[in-house]
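3D, please:
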Amino acid sequence: MKMNSLDFDAQALREKILDLAMRGKLVPQDPNDEPASVLLEKDNLKNSDEKPHDIPASWKWIILGSGVNFYNGRAYKKNELLNDDKFTPVLRVGNLFTNSSWYYSDLKLDPNKYIDNGDLIYAWSASFGPKIWNGGRVIFHYHIWKLKYDNTAIDKNFLYYFLLDKRNVVGETDLHGSTMKHITKTNMEHLPFPLPPLSEQSRIAAKIAQLFALLRKVETSTQQYAKLQTLLKSKVLDLAMCGKLVKQDPNDEPASVLLEKIKAEKQELIKEKKIKKTKPLPPITDDEKPFAIPDSWEWVRLGDIAQVGDIDHKMPKQTQDGIYPYISPKDFTKNGIDYQNSKKISKEDFIKLSKKFLPQKGDLIFPRYGTIGKIREVNVDLPLLVSYSCCLVRSSKLIDNSFVKSELDSQITKEEIKRYINKSTQPNIGLKSIQRFLFPLPPLEEQKKIAKRISEVNKIIDG
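Model (predicted):
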């Protein structure tokens, strides 16, 4: 089976595996297993009245807190958090997910305030999830629970996988649109927990581990394949921009003539007051030209062949009756723009902000902050605005727009971004800098051929 990054969703498969596991559909039941009903009697586990889904006859729904104790860590004062690593490390939620910096403490605490290798823990605030600890003896923060359970009734790894699926813990999760802030201990203790026979718990946990390991291998291969796709596409663009992707045709009208036509077009637009007259861009010196191009091509600046503009730098309000999309980079999808779920603004704001530069179908959106230069094309004929964190690039009608988009996606533009980027607290790039971007301009007919060849090759690369 041919697989690419669009076909393979590892997280969705993990969720499916966990769901099947908790329904008793991942491994077969063994009639020789001691049923879960015996565990209830031996270990004083309590039946749960809540039964979220069907489970096998040998299983039982129990109240999680009847078989598992949740021990909170401690809320530390500032003077108790030290930088001296000769003391005991203090485990915080951030250390489990993103934060590599540690604090230490010389406090002597109750045994239940310590975590050792092999302990099952759960982060319940800000970032969520279980972990089987393997980082040495630590004391832990209040936003982490240490779990104690009777291992004659509950398998640690099975419990870990139950807790790993957030749907078991909070139902609708942040994966499905709602936002989790924290989980209460009372809610955790009252969760319905599907209890299989102990031997089956062990088999289920082993099967999940096996399948997850296989998924990781496939995921790694898929990521490597996606990187290769990106690299190949980049190389195709490099060849295209150097004039090496298609043959030059001596019968094509040279780019120098095309440039004169673009200048005449621009003067006519200024005369008709459709665009404003701008200062001439600086001439291109030989030292600026990064590589040789065919004789029929010309080095130009982006502002010579396109309008580069943005809207007023004001943040419009999102209103319930807003109807006009206000597009920002957060609305960019893998290959396009999510117009439907974008911010919507009022007619009043739209009229006020659209006077400067009203987007049109075919305009290219160029983010100037954050993911600088991640290009998307306005491919709908709707009244909309683009955030002032971006600029719009509107190619001359005498230029092939697909070719311009390819140039903006190319390594040439990436190097130009590096050259002009303002490395402040929030890196950004100004409109004047974008107007000065260097572009190799082929004859129009060659632009069309190059754009077509790039599209054909990319389809082959994508499989």
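
could you use CA atoms for every contact and neighbour count after this?
Noted.

quick check: longest helix of the protein.
Criterion DSSP state H: the longest helix present in the chain is helix 198-241.

any idea how far the helix or strand hosting L39 is from the chain center?
Using DSSP states H and E, L39 sits within helix 36-43. Remark: helix 36-43 is offset 45 Å from the chain centroid, using C-alpha atoms, centre = their mean, to the nearest Å.

and the next helix or strand past it?
Next along the chain after helix 36-43, taking DSSP H and E as the criterion, comes strand 60-63.

quick one: buried residues of that following strand?
Burial within strand 60-63, assessed by neighbour count using 16 or more other C-alpha atoms under 10 Å, is assigned to K60, W61, I62, I63.

give me the contacts around that strand.
Contacting residues not belonging to strand 60-63 are listed as 36-37, 45-51, 189-196 [C-alpha atoms under 8 Å, 6 or more residues apart in numbering].

please give the structure of this sequence too, so both can be compared:
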Amino acid sequence: MDTKALRQKILDLAIRGKLVPQNPNDEPASVLLERIRAEKQQMVKDGKLKAKEIKNDTVIFLGDDNLHYEKFPDGTVKCIEDEIPFELPEGWEWTRLDILTTLVTDYVANGSFATLKANVRTYKEKNYALFVRTVDFANNFEKDLSYIDKESYDFLDKSRLYGGELMLSNIGASIGKVFKIPYFDFPMSLAPNSIILKFHYNTTSDFFEYVFRSFVGQDYLQRLTAGTAMPKFNKTELKQMLVPLPTLTEQERIIAKIKELLSIVDFIESDKTDLQTTIQLTKSKILDLAIRGKLVPQNPDDEPASVLLERIRAEKEELIKQGKIKRDKKESVIFRGEDNSYYLRMGNLIETLDDWRINDIPYSWGICCLGEVCDYGNCTNVDTKDIPKTAWILDLEDIEKDTGKVSQKLTLKERNSASTKHSFHKGQVLYSKLRPYLNKVVLVDDDGYCTSEILPLDFNKYILPEYAKYYLMSPTFLRYANHCSYGVKMPRLGTLDGRKAVLIVPPVNEQKRIADKVSQLFSLLDSIADNVN
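Purely as a prediction, here's the structure:
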């Protein structure tokens, strides 16, 4: 289930008057607008508003021809039917946002950039007033707050905050984000890069928080910024937004219904997240059982892994004798000590393998170093100028985390990459040595080229690549790779550590049964996840 789309659908129905039924006994929005206009006139008389702030107020009405018109203060009338985005229910009205607000302002309303710079001082430690920024909402006002002193607060008299105002981010990547100013027993002032709106009624403020979060509201704000190098809109443009206005009592019913439905969506989202986490943990457990001989039953007729490992070593010795390969002077050897525990010898160094927890593997299984059965780290480098434009170029971002799947296939022409690549061929296991905690491993179904942060691995014929892929994805190998990684910002598993990693080896026939079973169970879990999504 797409919960993001569901949220937008709820808001879309709300602002179109389709979320709750209309009540013919409600006071029409037209009467509410007349009352707001009268109250604004009184505020001018009382000195609470300046006359210039209402001099451009307009009236939108439906003509005898059933088209929408706008009457301006000078008496002129204009047809605005092409601005009307959708039809409203009986009792609702279209109006400009400016009509409904008593304040639309921002930080720069207090003066020029030069005077602001000269008169406003900010502090990281607590001071007279809180300097409210969009980032504070992400931090729940609990850390990294910014403050201003009393002199700065007095200077910024046009953008003081009291709680309940709507705050819109009007510049940059966070443009269009909507926040409700909290009520604090503490002076507050608006920081740059946002606009605040104060409505006549708190209910209307709550309703318009959802209007701005809706697709219609977000689309309007995005259109205000179209074509600019740095996305930005100003308060003058915002005031002219054409908005739907329900009756005041229907606003209350809409707000209550939205909160009720969004709480259900939150619950669904939480359940969805919990299920996704459960599925991932289940996959991890399946792999752990698989590489310990507890996923499928052993067959006593299978050739023991110890026999095939001896065959691998014998074939390797023969190749060395024939001069076809050289003996690796840094080769690691696993042996069993007198205490019946496993150890790793590399030159004169001996280390225990207790962390691998391999004493409980089935009798017919064996263990070896990864470097004994695959060419870990032996890659073929290719310059991009020698790669065909139609060749598959695989990057780290194309491999899904924890799934063993490729999310997209791009050619060199589509990717336009210039760095040196590793070539790979169909049937190889590709292992990402960079940030091994991301667990990006894939068995490729075609030839291609990959970033040098991915290692193509060719396994001995007695080690099935399907089993090897799942082993490299297992929590046991993942734990080892993370422990051995070097580098703080860009951790990698080194070649030597990769080669001396332990590989738990079942008989060949059992490798196939394990790989088939894991694939079957993963497909079932993926199907469950897809149905939820």
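
reformat the buried residues of strand 60-63 of the first structure as TSV; add distance to A255 of the first structure.
Below are those laid out as TSV (distance: C-alpha to C-alpha, whole Å):
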residue	distance to A255 of the first structure
K60	77
W61	75
I62	76
I63	76
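
what's the most distant pair in those?
K60 and I63 (9.9 Å; C-alpha to C-alpha).

quick one: what's aligned to I204 of the first structure in the second structure?
Taking TM-score structural alignment, the alignment pairs I204 of the first structure with I254 from the second structure.

what is the neighbour count of its match?
Neighbouring residues of I254 of the second structure were enumerated by other C-alpha atoms under 10 Å; the total is 25.

ok, it - contacts?
Per C-alpha under 8 Å, 6+ apart, neighbours of I254 of the second structure: A14, L19, V20, F207.

state the distance from it to H200 of the second structure.
18 Å (C-alpha to C-alpha, to the nearest Å).

one more: T3 of the second structure?
Between T3 of the second structure and H200 of the second structure the computed distance is 33 Å (C-alpha to C-alpha).

now swap in V44 of the second structure and tell me
Taking C-alpha to C-alpha, one finds V44 of the second structure at 14 Å from H200 of the second structure.

ditto for L275 of the second structure
In terms of C-alpha to C-alpha, L275 of the second structure sits 44 Å off from H200 of the second structure.

again with M473 of the second structure
59 Å.

give me the more crowded residue out of the two.
Neighbours were counted for M473 of the second structure and for H200 using other C-alpha under 10 Å; M473 has more, 27 against 15.

alignment lookup: that one to the first structure.
Under TM-score structural alignment, M473 of the second structure pairs with D409 in the first structure.

burial count for the residue lying closest to that match once chain neighbours are set aside?
Leaving aside its chain neighbours, D409 of the first structure sits nearest to I375 (6.9 Å; criterion: C-alpha to C-alpha, 6 or more residues apart in numbering). A count of nearby residues for I375 of the first structure, using other C-alpha under 10 Å, gives 21.

contact partners for I375 of the first structure?
Here I375 of the first structure is in contact with L364, I365, F366, P367, K405, L408, D409 (C-alpha under 8 Å, 6+ apart).

using the three-state scheme, assign the equivalent of the second one over in the second structure.
Here I365 of the first structure is matched to L430 in the second structure, going by TM-score structural alignment. Going by DSSP: H, G, I helix; E, B strand; the rest coil, the secondary structure assigned to L430 of the second structure is strand.

spatially nearest residue to L430 of the second structure (excluding sequence neighbours)?
Using C-alpha to C-alpha, 6+ apart, the closest residue to L430 of the second structure is P456 (4.5 Å).

distance between stretch 390-397 of the first structure and the chain's centre?
Between the centre of stretch 390-397 of the first structure and the centre of its chain there are 26 Å (C-alpha atoms, centre = their mean).

before we move on, what about stretch 249-267 of the first structure?
Per C-alpha atoms, centre = their mean, the centroid offset for stretch 249-267 of the first structure relative to its chain is 42 Å.

mean shift of the longest helix of the first structure relative to the second structure?
Compared with the second structure after the fit, helix 198-241 of the first structure shows a mean deviation of 1.6 Å (mean C-alpha distance after the TM-score superposition for the first structure).

that helix vs helix 36-43, what angle?
110 degrees (axes from the mean of the first three to the mean of the last three C-alpha atoms, to 10 degrees).

can you name the element that comes right after helix 198-241 of the first structure?
Next helix or strand after helix 198-241 of the first structure toward the C-terminus (DSSP H and E): helix 255-271.

that following helix - contacts with which helices or strands?
Contacts defined by 3 or more C-alpha pairs under 8 Å, 6 or more residues apart in numbering; DSSP states H and E place helix 255-271 of the first structure against helix 302-305.

equivalent range in the second structure for the helix it packs on?
Counting by TM-score structural alignment, helix 302-305 of the first structure sits on residues 370-373 of the second structure.

what's that stretch in contact with?
Stretch 370-373 of the second structure is contacted from outside by I312, E331, Y376, F459, N460, I463, G498, R499, K500, A501, V502, L503, using C-alpha under 8 Å, 6+ apart.

the third one reaches L493, doesn't it?
No: applying C-alpha atoms under 8 Å, one finds Y376 of the second structure not in contact with L493, separated by 11.2 Å.

can you give me the end-to-end span of stretch 34-51 of the first structure?
21 Å.

list the buried residues for that stretch?
P35, A36, S37, L39, L40, L45, K46, N47, S48.

give me the distance between the aligned partner of the first one in the second structure and I514 of the second structure.
With TM-score structural alignment as the criterion, the equivalent of P35 of the first structure in the second structure is P28. Relative to I514 of the second structure, P28 of the second structure is positioned 69 Å away (criterion: C-alpha to C-alpha).

appreciated, that's everything.
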